[in-house]
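**Q** Structure of the sequence below:
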Amino acid sequence: MSAQLQLNGLVMLYAYLQRIYVYDKVLATIPDRAPEHHDPASPPELTTLIEKTGKTIAAFPTESGLSDEQVDSFTPVVDFAQAAMSNRAAHPGTPLREQLAAVAGARFHNQHLVEGLIMWGDNYRPETADQYRQRVLPARNDTRLLTAFVAKASLGQLPEEEQLRVGEWYDAVIRTTPGVDGDMGLITSLLRGIDP
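**A** A predicted model of the protein is given here:
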């Protein structure tokens, strides 16, 4: 049972790390029109943490799970993700560029989560994998759409109608922001093999 929980925690953590990466990438892609505003640089360790988590998932021992030492090695990764999400928290009155970053990050987070839960289900619960397979194409379509919006915005050509859609989606991101800390606590529990 603990192996199942640990893999679930890793999948959730990986999705959050991807969310942070996409957020930062979008900000780097869309020029900032306010020169007095400085975006936080994407931390150099982010790519390393994504790779570490991805490799651990790919080589995950589905029967035995992670050792205590391996679990402990993810404590700083969860701490990093929690701090990074706090620094990127959605709030009202945010400029369009940051709204796009938050929405794109959330959509890519969802895609990685769905794909990870398919893999988890293939290992432990085929019916769960089947449920999430039905969600993967819509999730991928969402990320493609957001990628197109970001490309238009980077050229200063995002139409007003699409800007309004981003605003609506951003409102949904704001509503889910308070749940991030709970997710980080859940990830920690799952990695420790504790069934919440």
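**Q** all contacts plus neighbour counts: C-alpha atoms, from now on.
**A** OK.
**Q** Thought Ala15 was touching Asn110, still the case?
**A** Yes. Look at Asn110 against Ala15 with C-alpha atoms under 8 Å: they come within range, at 7.1 Å.
**Q** These two: which is more packed in?
**A** Counted by other C-alpha atoms under 10 Å, Asn110 and Ala15 do not tie: Ala15 has more neighbours, with 26 against 23.
**Q** Point me to the helix or strand that includes the more buried one.
**A** In the assignment (DSSP states H and E), Ala15 maps to helix 2-29.
**Q** now do Ala84
**A** If you go by DSSP H and E, Ala84 is part of helix 75-87.
**Q** What is the helix or strand following that helix packed up against?
**A** With elements assigned by DSSP H and E, the helix or strand that comes after helix 75-87 is helix 96-124. In terms of contacts (3 or more C-alpha pairs under 8 Å, 6 or more residues apart in numbering; DSSP states H and E), helix 96-124 is packed against helix 2-29, helix 126-154, helix 160-176.
**Q** and for comparison, fold this next one:
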Amino acid sequence: MIKKLAVITLLIISPCFHAFADTSSDGFWSDVKNTLCETWNSSEYELYVPVSTWHNRQFYDKEKIDGYNEQPWGLGIGKYRYDADGDWHGIYAMVFADSHNETEPVAGYAFQKMWHANNDFRLGAGYTVGVTLRQDYHYLPIPVIAPLASIEYKQFAVQSTYIVGGQGNGNILFTWLKWQLK
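**A** Alright, predicted model coming up:
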């Protein structure tokens, strides 16, 4: 399982390992490639500690809620950078206990538009795109596209995403702590 996630992560960032830095080409894919590589080549790291997987009570009955794990013990690491506009970019990998207390790894890229109240306090909103592997899907790769929000103070942040779903699946607010290592 971890080997699968490592291969997928390498596929996400693989353009950065080639002598590809063709900054002369314009277009969407060139911008994506350059953004990923600038982030991957950053010397800034951050740690992630998952703290909550809240299941939206409007989509689950009490029996299901009582059987779910909402304390996703785990750990993650990422590389990040702030661009010229002050917006945050991150490439990350995290492993945590899912709703069924099974190991769930996730890896991907994230972006947040940042609003700076001052040098120490920031708010962010954006998205994450990546892949996860779940035991209930036989650890086959599952794409992830989700909104992302954070409240940040200096090097510390509370960051969350909402996993959209239907009745009895998804609709989970996943929250973790983020600490930028400097």
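**Q** Please state their TM-score.
**A** Once superposed, the chains reach a TM-score of 0.24 (TM-score structural alignment, normalised by the length of structure 2), with 75 aligned residues with a C-alpha RMSD of 5.3 Å.
**Q** hmm, back to that, the helix holding Ala15 of structure 1 - contacts with which helices or strands?
**A** helix 45-58, helix 75-87, helix 96-124, helix 126-154, helix 180-191.
**Q** residue ranges for the helices of structure 2, please.
**A** With helices called from DSSP state H, structure 2 shows them at 2-13, 28-40, 62-67.
**Q** Indicate which one of these is closest to Met94 of structure 2.
**A** Met94 of structure 2 sits nearest to helix 2-13 of all those, at 10.0 Å, using C-alpha to C-alpha.
**Q** So which bits of the closest one are buried?
**A** Using 16 or more other C-alpha atoms under 10 Å as the test for burial, helix 2-13 of structure 2 gives 5, 8-9, 12-13.
**Q** list the helices and strands it packs on?
**A** helix 28-40, strand 103-116, strand 121-133.
**Q** For that helix, give me every contacting residue.
**A** Helix 2-13 of structure 2 is contacted by residues 36-37, 40, 93, 105-108, 131-133 when judged by C-alpha atoms under 8 Å, 6 or more residues apart in numbering.
**Q** same check, this time on stretch 105-125 of structure 1
**A** Contacts of stretch 105-125 of structure 1 (C-alpha under 8 Å, 6+ apart): 4, 7-8, 11-12, 14-16, 18-23, 62, 127-130, 132-133, 135-136, 139-140, 142-143, 146, 173.
**Q** what's the spacing between that stretch and its chain's center?
**A** Distance, stretch centre to chain centre, for stretch 105-125 of structure 1: 11 Å (C-alpha atoms, centre = their mean, to the nearest Å).
**Q** likewise stretch 153-170 of structure 1?
**A** Distance of stretch 153-170 of structure 1 from its chain centroid, counting by C-alpha atoms, centre = their mean, is 21 Å.
**Q** Could you do stretch 123-130 of structure 1 as well?
**A** On C-alpha atoms, centre = their mean, the centre of stretch 123-130 of structure 1 falls 22 Å from that of its chain.
**Q** what comes up buried for it?
**A** Going by neighbour count (16+ other C-alpha under 10 Å), the buried part of stretch 123-130 of structure 1 is 124, 129.
**Q** do stretch 147-158 of structure 2 as well
**A** For stretch 147-158 of structure 2, the neighbour count (16+ other C-alpha under 10 Å) marks 147-152, 156-158 as buried.
**Q** swap in stretch 171-188 of structure 1?
**A** In stretch 171-188 of structure 1, the ones that count as buried by 16+ other C-alpha under 10 Å are 171, 173-174, 177, 180, 183-184, 186-188.
**Q** For it, what is the spacing between the initial and final residues?
**A** 28 Å (C-alpha to C-alpha, to the nearest Å).
**Q** tally of neighbours for the residue nearest to Phe156 of structure 2 when sequence neighbours are not counted?
**A** Distances taken as C-alpha to C-alpha, 6 or more residues apart in numbering place Trp179 nearest to Phe156 of structure 2, at 4.7 Å, with adjacent residues excluded. Neighbour count of Trp179 of structure 2, defined by other C-alpha under 10 Å: 19.
**Q** same check, this time on Phe28 of structure 2
**A** A count of nearby residues for Phe28 of structure 2, using other C-alpha under 10 Å, gives 9.
**Q** And for Leu181 of structure 2?
**A** When neighbours are counted by other C-alpha under 10 Å, Leu181 of structure 2 comes out with 11.
**Q** Identify the residues contacting it.
**A** Contacts of Leu181 of structure 2 (C-alpha under 8 Å, 6+ apart): 44-47, 155.
**Q** Give the burial count for Glu69 of structure 1, as a bare number.
**A** Neighbour tally, Glu69 of structure 1, other C-alpha under 10 Å: 8.
**Q** and if you look at the one 3 residues further on?
**A** When counting by other C-alpha under 10 Å, one arrives at 14 neighbours for Asp72 of structure 1.
**Q** Look up how far Ala172 of structure 1 lies from it.
**A** 33 Å.
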